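**Q** Below: sequence and its predicted model.
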Amino acid sequence: MKVLLLFFTDPRRAFSSSVAALAAVVREAGHEAIALEIYRKFRIDHVAAHIEALKPDVIGVSSMTRDWPGASALLLALDRNRSGDGDGDGESAPRPFVVVGGYHASLAPQDVAGCAAVDAVCIGEGERPLRTLLGRLAAGDRALPTGPGLWVRRPGGWTDPVPPADPVPDIASLPRWDYDVFGEVSQIIDDGINTFGPLADGFLPTRAGRGCPFTCAYCSAPRWGKLQDFASRDKRNARPVAHLCEELADLRDRYAPEGFEFWDEHFPLDLAWLRELAEEYPRRVGLPFKVEMHPSAASRERLALLAKAGCVLFHCGIEAGDESFRRDVLNRRTPDAKLQQVFDDCRELGLETSASLMTMLPGETRTHTRSTTDLLHRLRPGSFMWSTYHPLPGTVLGDAAVARWPSPARETFDDYDEVQTLTPPLVDANERSETFFELGQLQTQLVQIAAKRVDATHAELVGEGTPRRRARPVEIPMPKRPAPAGLAALLGLAAPNAELTGARAGLVSFEQGVLRVEIDHPLVAGADPWEVRIAPLDGSRHFIEAAKVGLSYRGREAPTELLETLRSMAAALGDVGIEQLRGALD
């Protein structure tokens, strides 16, 4: 059978640890595995046509919560297309069996089951349920029983109760990840698929264990741990050190990575395990590696053992700068003094540092976001990454915030109505923009510092002069400001045209390659202005197109007057590109 495994990315990254694990199961069972990366800016109809051309027998979807509106829209589009694919005598094309797994399917299975195109939902770890599923389908049996880890739609619907997760397997008994399913591995490594640190480098993702012992209020890991009963496992199902080192040595010899980056939910904590790693890894593998660990667990002894083993970068989440907010809202109980000690210890031990944080958290104020920037300046990580909070099912914060999850997406995978949260951040649009600008500016400074250091100290090159280590592309989000006259002229929103249409440019901002323009119009006098988004044509959803950019409006329908304004703007833009518009902001 041909098994198509879908995964979603933003930014682009041609690798998924979930798909790597499942593709190994597919191939071990004797079937063909195909991995398909879906960037969230892609058009749904284009991806659906590509999938139809592949003619898979089974479609497996690995979906996070933010990906599900787009994934469900894609599956429904495939179903609609098949219903019209008859050969003239009323028969439709064979229908692939569709199974959905991942965090959202495991923690909100009823939401996934609400998609009419889904045949089965995988609950928890998916390797063994997928193997069982493929065995039955290969034998011609589509009337699968619901069992541990696999909830199956019956002819009468989802009549079986949601099953428990499959008992977590011994991780050492599972097949090794399949890296080759993503294409030429050496090219993927050179493209930079690593997560931690300011540089895109040649580190290869891997995993030492599963599970996390902490109970952060925003995170799915505690609920996942309960599903899989990780709480009773002192080592969180860590692989034996000898087993891990044997595989990493093979990967070193086969793919020649620069090092390894561990994508565990939490790196193993057991001191005996770490002591063994510190002795065996340098001898048997010898490449540098990076890890992620909760700062409360980062004792000086553990950090010293990691450094001895060959760790070169330590990553941890700081999440928010206000200590009371971290403790009371996020259930992150690491005090500022401990965070400072961890980062100081890392510097003394020669470990580079990386941090992650969130903003726009429930109840967060502008004072809170400033404290986050202040904490970053005090801790002095070598780099950091930040994200906007998104509520997740099965979490303390998510269950308190969301009455229902979004409906399927529309034209692109990221084009859906955002979650209507009951616990929003306490910042206005300008404060949000200021926060993003401050974080983006600091992030860029750290990346530039790292890039200069690499240019000065790393002479190794790959291929015809292409540096294997290079700075990550980071864009500083531009805070809202009044539209400059030059930009308004390019958009056709300056006099005399504005006097004819009634539309004028208000505040503008630039973020993630998109120009956002607030349009003041007599129709919305006294109300919020329209927000028009202008982006390159490739991969974006647009109402109106100019030669090089498209114009869109957030929402299901645009008023007639707004569409007329968009057409007028498109005509004025002509062949102006996004870079020229960005330049007009300066």
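**A** That came in fine, so what should we check first? Numbers count the residues shown, from 1 in each chain.

**Q** hey, let's count contacts and neighbours off CA atoms from now on
**A** Noted.

**Q** Quickly find the element holding L76.
**A** Using DSSP states H and E, L76 sits within helix 68-83.

**Q** For the helix or strand that that helix is followed by, name the packing helices and strands.
**A** Counting by DSSP H and E, the element after helix 68-83 in chain order, helix or strand, is strand 97-101. Counting contacts by 3 or more Cα pairs under 8 Å, 6 or more residues apart in numbering; DSSP states H and E, strand 97-101 is packed against strand 58-62, strand 120-122.

**Q** quick one: the strands in the stretch 301-450 of the chain?
**A** Along the stretch 301-450 of the chain, counting by DSSP state E, counting those that start in this stretch, strands occupy 311-319, 352-359, 383-388.

**Q** got a list of contacts for the longest one?
**A** Right, the one you point to is strand 311-319. Strand 311-319 has contacts (Cα atoms under 8 Å, 6 or more residues apart in numbering) with 196-197, 288-295, 326, 339, 346, 350-359.

**Q** Which secondary structure element is home to V508?
**A** According to DSSP H and E, V508 maps onto strand 504-511.

**Q** Put this next to the first one:
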Amino acid sequence: MRFMFVYPNITRPKTPQMGILALGSHLLHHGVDVRVCDLTFHEAGQWAGYVMAEMERWQPDIIGISLRTLEFSATLPVLEALRKNKGNRLLLAGGPHATFVPQELAPLVDYGVMGDGEDACLAVARAMAQGAPERIRDLPNIFFQYGSELVKNPVGPLFDLSNSPAPRYELFDARHYTQHCFLRLVPQAGVCGVFEGSRGCPYLCTYCSNSALMDLSKGAGKWRREKSGSQLRREMDLFRSAYGMDMMYLVDEVVMTTDHRTDELREHLHDLKTPFVFMERPELIRENRVRDLKEAGAYSCSIGIESGNEAFRRTILKRNMPDQKILDSYRLMQQHGIRTHAFVMMGMPEQSELVMRDSIRLLQTIQPDSAQATTFYPLPATELYTKVLAMDLFDPKIRPSNYYSLSSLNYPLSHKRKIAMYADMVNLELWRDSPVRRLAVRICMILPRVFGLVRWYMTSPRGYVRYQSIRRMSAKQFLGKIWEKLTSWQR
């Protein structure tokens, strides 16, 4: 039995798709032959042709395509080509978009998988191998189109991560490790290992589909699941023996869940002496846990701020952490020599310009080592998705290819430009603690037209050369330059 996964990577960062890695490894462990048709290294316009060529070359029995919402539009030609030319092969869809928008995918595929896919994909492969494809309709986690009706089967037990087989890293092109998008974070790093240590984020942020996934899986078993420290270490040793390894990326939404967990990771990882990057919630960051992870090799931690306005975080985002907790979490990381990266979102509903300004101000106070701002996009099955639809702010058919485009919501153009400006302020690091940058932020807040000039100085080659001279100016000289530009425009 041959199973071919299709990996549509619209933004094309070099990193393995961990869902496909887990499913492919599970199938291989149980005797199914697996290949990954990786679209990372091909332009979107070439995807359909490449997938068709791979299908003809390898002759799979089952084709599974993993989809996230922002990839759906670019992947639609691939789905249509597969639907038309697949012959007797089974076409299967999975991933977040299949889980939360099954009605959109069901007419395009034979079956879809909701939630954890290990047991469902294996059951589908076994049904096909036994010549009984009709049994697929009764399997847990499966959905399909039956005439005009969408049929969604109940979900089965959540997958127990302790039963995960050794990951088959060779399923992905080695460039996903030797040219990984995070290698730039650790000096001289040449190979990045990527590992999943847990599943099941315990939080209910309104912009995230996690709460919908929890509802879908209610009664299916323990939501928060963690691999043991020894199991995770075996996977790391396996990767290192095959590729070498200078750094690691832990994809877990949260890591510091308990004192026991961080102590366990310290015990099993400290002698590996390999720096790793990870993500964390401010509420979970405590000094003893930070100390444990530092000894385990923690190099950089990404901590979500999302909004610098405490009331907005609490009422709109359901992120119930005070500003002081955020400040303390960054301070603890910095005191223990762990670099910090901040996540911020701009353009959320009811996020006024004053609220966006608070994010800049909080970053100016925290001074993380790096930060990034994304433009809010309402993901299906989230609370904010329902909210923007009710406010008539959103057309679900509009899907950008990334989270850095102009806002997709039905805001006035002037507000969309303000959203883009504040996001760019974060990404251009205007929050850095320097007099010129602080002055630039204040001027742009008062006179947004000036920001175009600031962005030019920060991003264009000629502008960057001039920006280096500006850095040496006094505040008075800098204001004089800005005034000179403004008066020249008016003339």
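**A** Yep, that arrived. Since the model is a prediction, treat every value here as computed from it, not as a measurement.

**Q** Mind checking the TM-score on these two?
**A** TM-score of the superposed chains, computed with TM-score structural alignment, normalised by the length of structure 2, equals 0.78; 433 aligned residues with a Cα RMSD of 3.6 Å.

**Q** sorry, back to before: and the helix holding L76 of structure 1, what does it pack onto?
**A** For helix 68-83 of structure 1, the packing partners by 3+ Cα pairs under 8 Å, 6+ apart are helix 44-54.

**Q** May I see the buried residues of the helix it packs on?
**A** Residues of helix 44-54 of structure 1 classed as buried: 44-45, 47-48, 51 (neighbour count, 16 or more other Cα atoms under 10 Å).

**Q** what sits up against it?
**A** Residues outside helix 44-54 of structure 1 that contact it (Cα under 8 Å, 6+ apart): 38, 70, 73-74, 77-78, 410-413.

**Q** cool, stretch 119-128 of structure 1 as well?
**A** Identification of contacts with stretch 119-128 of structure 1 by Cα under 8 Å, 6+ apart yields 21-22, 25, 97-103, 105-107, 109, 112-113, 129, 148-153, 163-166, 168-169, 174, 224, 227-228.

**Q** one more time with 6 Å, if that's ok
**A** 22, 98-101, 106, 149-153, 165 (Cα atoms under 6 Å, 6 or more residues apart in numbering).

**Q** Just give me the closest of those to A401 of structure 1.
**A** Using Cα to Cα, S106 is the member of the contacts of stretch 119-128 of structure 1 that lies nearest A401 of structure 1, at 18.9 Å.

**Q** what about the closest one, how many neighbours?
**A** Residues near S106 of structure 1, counting by other Cα atoms under 10 Å, number 29.

**Q** For Q443 of structure 1, grab the count of nearby residues.
**A** Neighbours of Q443 of structure 1 under the rule other Cα under 10 Å: 20.

**Q** ok, now V113 of structure 2?
**A** 29.

**Q** gap between the corresponding residue of structure 1 for it and G225 of structure 1?
**A** Structural alignment (TM-score structural alignment) places V113 of structure 2 against C122 in structure 1. Computed as Cα to Cα, to the nearest Å, the C122 of structure 1 to G225 of structure 1 distance reads 16 Å.

**Q** Ok, L303 of structure 1 next?
**A** 25 Å.

**Q** cool, I38 of structure 1 as well?
**A** Counting by Cα to Cα, the gap from I38 of structure 1 to G225 of structure 1 is 28 Å.

**Q** could you dump the buried residues of helix 44-54 of structure 1 to TSV with distance to F7 of structure 1?
**A** What follows is these, written out as TSV (distance: Cα to Cα, whole Å):
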residue	distance to F7 of structure 1
I44	14
D45	16
V47	12
A48	14
I51	13
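
**Q** Also compute the angle for the helix holding L76 of structure 1 relative to strand 58-62, please.
**A** Here helix 68-83 of structure 1 points in a direction 170 degrees away from that of strand 58-62 (axes from the mean of the first three to the mean of the last three Cα atoms, to 10 degrees).

**Q** Helix 68-83 of structure 1: how far from the chain's middle?
**A** With Cα atoms, centre = their mean, to the nearest Å as the basis, helix 68-83 of structure 1 stands 21 Å off its chain's centre.

**Q** just to revisit the earlier point, and the contacts of helix 44-54 of structure 1, which is closest to A143 of structure 1?
**A** L78 (21.5 Å).

**Q** Grab the nearest non-local neighbour of the equivalent of the closest one over in structure 2.
**A** Under the alignment (TM-score structural alignment), L78 of structure 1 maps onto L82 of structure 2. Excluding its sequence neighbours, the residue lying closest to L82 of structure 2 (Cα to Cα, 6 or more residues apart in numbering) is M52, at 7.2 Å.

**Q** ok, back up a step: make a PyMOL selection of whichever of the contacts of strand 311-319 of structure 1 turn out to be buried.
**A** Selection of buried members from those for PyMOL, criterion 16+ other Cα under 10 Å:
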select buried, resi 196+197+288+289+290+291+292+293+294+295+326+339+346+351+352+353+354+355+356+357+358+359
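
**Q** how many neighbours does the closest residue to A355 of structure 1 other than its chain neighbours have?
**A** The shortest distance from A355 of structure 1 to any residue other than its chain neighbours is 4.5 Å, reached at F384 (Cα to Cα, 6+ apart). Other residues near F384 of structure 1 come to 25 when the count uses other Cα under 10 Å.

**Q** which residues touch F384 of structure 1?
**A** So F384 of structure 1 contacts 354-356 (Cα under 6 Å, 6+ apart).

**Q** Between the two ends of stretch 196-205 of structure 1, how far is it?
**A** Its first and final residues considered, stretch 196-205 of structure 1 spans 10 Å by Cα to Cα.

**Q** Tabulate the strands of the stretch 301-450 of structure 1 (JSON lines), appending distance to W530 of structure 1.
**A** Formatted as JSON lines, these follow (distance: least, Cα to Cα, whole Å):
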{"stretch": "strand 311-319", "distance to W530 of structure 1": "33"}
{"stretch": "strand 352-359", "distance to W530 of structure 1": "25"}
{"stretch": "strand 383-388", "distance to W530 of structure 1": "23"}
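
**Q** Helices along the stretch 101-250 of structure 2, start to end?
**A** Under the criterion DSSP state H, counting those that start in this stretch, the stretch 101-250 of structure 2 carries helices at the ranges 102-105, 118-129, 175-178, 210-216, 229-243.

**Q** right, so of those helices, which gets closest to S469 of structure 2?
**A** helix 175-178 (36.8 Å).

**Q** Can you give the distance of that closest one from its chain's centre?
**A** 18 Å.

**Q** Next: stretch 100-108 of structure 1.
**A** Its chain's average C-alpha position is 15 Å from that of stretch 100-108 of structure 1, according to Cα atoms, centre = their mean.

**Q** which residues in structure 2 does that stretch align to?
**A** Stretch 100-108 of structure 1 lines up with residues 93-101 of structure 2 when matched by TM-score structural alignment.
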